[in-house]
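K.L.:
curious how this folds, go ahead:
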Amino acid sequence: MFKNLMARFGKGAAKVDLVLDKNQFQLGETVAGRLMIQGGEVEQEINKIDILLMVAIRHDDTEHLHTVATIPTYESFTIHPGERKEFPFQYLLPYDLLISGNHVTYFFSTNLDIAGGVDQKDRDYIEILCPNPLQQVLDALSRLGFREKHDSRKFNGRVQEFELFPTDFLQGRAEELEFIAAVQPDGVRLLLELDLYSFGHEKELKREVFISQQVLESEDELVSELKRILEEMAEYGVTGYYRDAHGHSYHHGHSSSGLSGAVGGFAAGVIGAMVVDEVVDELFEDDDEDELEDFFEDD
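P.N.:
Just a heads-up that it's a prediction; the model follows:
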């Protein structure tokens, strides 16, 4: 009787442990593992097991928790003293989640609902890696000397931004490179913002580019293409003109099909679209809602 009483308060009660095969995953990959239930010192009725995929988003020094998914679990059962039960676990990650970073973390929260007793909990962190096309872009920028900043991969209420600073190419000319990304079947689309030093103040240049799958498959070609694009942006910031492959100068005017008109086309495949749809109104104030549109405004 004493053991039953103590088990009601959690001492000597059944325990739960979600054991994952690994903790790093690509978007669209299946998370697999085992759900382990270890019986305590007395027989107990398990009402249910809840497994939630949670995302913690840090915004303005405040951490917000949101349930990404509730994974279906098992019917009620009895666990006997010292008994060990094991259930298979699988969950298919969506393709449109945010990438893990200093401002975005994920974990599975497992709750063992014990009839008449204190629930037992388990927490298992996972890391969601960049999709291969996006990682290839980051690797190419790294070869050019760009390094991700601490605030990179933060979620601004509408999109996830990648922020880098130059250590070699464009060092002394540019302060920062920012971009948002949309991964598409035939390549990756980037919305770039290059912040240049200009007569004691900062000048922002914005440009939308598409990197084809063919270019992504060649690391050297990708590095050359990104270097060319950024060099053109830097030159435009000084002269107001771009140069073509033959060295001829031309003015690159803004148009409705350029940055200011790119928001709609960028919706498909944008990193973090699922979180944008579900949590933006819950987590962020109204004055953040136009931040994506501001990103596209003409200089």
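
K.L.:
going forward, measure contacts between C-alpha atoms and count neighbours the same way
P.N.:
OK.

K.L.:
need the three-state assignment for Leu222.
P.N.:
helix (DSSP: H, G, I helix; E, B strand; the rest coil).

K.L.:
with adjacent residues omitted, what lies nearest to the spatially most central residue of the chain?
P.N.:
With the centre of the chain defined as its mean C-alpha position, the nearest residue by C-alpha atoms, centre = their mean is Ile99, 1.7 Å away. Among residues not flanking Ile99 along the chain, Ile128 sits closest, at 5.5 Å (C-alpha to C-alpha, 6 or more residues apart in numbering).

K.L.:
list the contacts of that neighbour.
P.N.:
Contact criterion C-alpha atoms under 8 Å, 6 or more residues apart in numbering gives 24-27, 98-100, 106 as the residues in contact with Ile128.

K.L.:
which of those residues are buried, as a ChimeraX select command?
P.N.:
Only the buried members of these enter the following ChimeraX selection, criterion being 16 or more other C-alpha atoms under 10 Å:
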select :25,26,27,98,99,100,106
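
K.L.:
doesn't Glu75 lie inside a helix?
P.N.:
No: the assignment for Glu75, made by three-state DSSP, is coil rather than a helix.

K.L.:
next, count neighbours for it.
P.N.:
The local packing count at Glu75 equals 9, with neighbours defined by other C-alpha atoms under 10 Å.

K.L.:
one more to put side by side:
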Amino acid sequence: MILRKYMSLLGIGSAHIDLILPKETYVVGEHINGYFLIKGGMIDQQLRRIDCELMMSDQLKGIEKIIDTRMIFTSKRIQSEELYKISFTLKLPTTIPVSTEEISYCFKTKLTFDEGVESIDQDIIRII
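P.N.:
The predicted structure is shown next:
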């Protein structure tokens, strides 16, 4: 049990997060409804928060910009091997440029624990 605890502190066998979206392509101004799927690891872990950022990357200008952020504070304890869902909603701004070869979008999601390595997920979307 102690070995498993130390392994999860290093990120081996710890809980992880995945943002589940119904599709990959969205229209400017559309509401995105999905959920965060948290899968428990080898041991119980105390969650602290979930951060999810919609990022725009402009390859031509060489910049990455945060478009919108969702932050969820939680004190949920994820049991070993447990599946836990938290709903996610975001309305795309009407003023952002559409996806092109130079402009791309993704959601960067981070799950933070009281102890251990953070779990990170990235989901690419296309905006038309």
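
K.L.:
what's the TM-score for these two chains?
P.N.:
The TM-score (TM-score structural alignment, normalised by the length of the second structure) is 0.95; 127 aligned residues with a C-alpha RMSD of 1.1 Å.

K.L.:
circling back to that earlier point, from Phe87 of the first structure, how far off is the residue nearest to Ile99 of the first structure?
P.N.:
As defined by C-alpha to C-alpha, to the nearest Å, Ile128 of the first structure lies at a distance of 24 Å from Phe87 of the first structure.

K.L.:
now do the SS call for Leu60 of the second structure.
P.N.:
The assignment at Leu60 of the second structure comes out as coil when based on three-state DSSP.

K.L.:
excluding covalently adjacent residues, which one is nearest to His31 of the second structure?
P.N.:
The shortest distance from His31 of the second structure to any residue other than its chain neighbours is 4.2 Å, reached at Lys91 (C-alpha to C-alpha, 6+ apart).

K.L.:
equivalent analysis for Glu83 of the first structure, please.
P.N.:
If you skip the residues right next to it in sequence, Glu83 of the first structure has Gly39 as its closest partner in space, 4.8 Å away by C-alpha to C-alpha, 6+ apart.

K.L.:
that neighbour reaches His80, doesn't it?
P.N.:
Yes: Gly39 of the first structure lies in contact with His80 (C-alpha atoms under 8 Å); the separation is 5.7 Å.

K.L.:
okay, these two: which has more neighbours?
P.N.:
A count of neighbours by other C-alpha under 10 Å puts Gly39 above the other of Gly39 of the first structure and His80, at 21 against 17.

K.L.:
what's the more buried one aligned with over in the second structure?
P.N.:
Structural correspondence for Gly39 of the first structure with respect to the second structure (TM-score structural alignment): Gly40.

K.L.:
thought its match was touching Glu82?
P.N.:
Yes: the criterion here is C-alpha under 8 Å, and Gly40 of the second structure meets it with Glu82 at 4.8 Å.

K.L.:
now do the buried residues in stretch 214-229 of the first structure.
P.N.:
Under the neighbour-count criterion of 16+ other C-alpha under 10 Å, stretch 214-229 of the first structure has 216, 222-223, 225-227 buried.

K.L.:
how about stretch 116-134 of the first structure?
P.N.:
Neighbour-count burial for stretch 116-134 of the first structure flags 117-123, 126-131, 133-134 (criterion: 16+ other C-alpha under 10 Å).

K.L.:
related to what we said a few turns ago, surely the residue nearest to the centre of the first structure meets Leu134?
P.N.:
No: the pair Ile99 of the first structure and Leu134 does not pass the contact test of C-alpha under 8 Å, sitting 10.5 Å apart.

K.L.:
shared neighbours of these two, which are they?
P.N.:
By C-alpha under 8 Å, 6+ apart, Ile99 of the first structure and Leu134 have no common neighbours.

K.L.:
what ranges do the helices span in the second structure?
P.N.:
Assigned by DSSP state H, the second structure shows helices spanning 2-9.

K.L.:
for the stretch 101-250 of the first structure, that is, sorry about that
P.N.:
For the stretch 101-250 of the first structure, the helices identified by DSSP state H, counting those that start in this stretch occupy 132-143, 213-216, 219-239, in order along the chain.

K.L.:
strands of the stretch 101-250 of the first structure, residue ranges please.
P.N.:
Remark: strands of the stretch 101-250 of the first structure, listed N- to C-terminal, are 104-114, 120-128, 146-148, 154-155, 160-166, 174-184, 187-198, 201-212, 242-243, 249-250; assignment by DSSP state E, counting those that start in this stretch.

K.L.:
the third one maps to which residues in the second structure?
P.N.:
Put plainly, it is strand 146-148 of the first structure. Strand 146-148 of the first structure lines up with nothing in the second structure when matched by TM-score structural alignment.

K.L.:
same check on the fifth one?
P.N.:
Matched against the second structure by TM-score structural alignment, strand 160-166 of the first structure finds no partner residues.

K.L.:
and the closest residue to Leu93 of the first structure other than its chain neighbours, how far from Glu235 of the first structure?
P.N.:
Spatial nearest neighbour of Leu93 of the first structure, excluding adjacent residues (C-alpha to C-alpha, 6+ apart): Gly28 at 4.8 Å. Going from Gly28 of the first structure to Glu235 of the first structure by C-alpha to C-alpha gives 39 Å.

K.L.:
need the winner for burial among the strands of the stretch 101-250 of the first structure.
P.N.:
Ranked by mean neighbour count, these are led by strand 154-155 with a mean of 22 (mean count of other C-alpha atoms under 10 Å).

K.L.:
what is that strand packed up against?
P.N.:
Where contact means 3 or more C-alpha pairs under 8 Å, 6 or more residues apart in numbering; DSSP states H and E, strand 154-155 of the first structure is packed against strand 44-59, strand 160-166.
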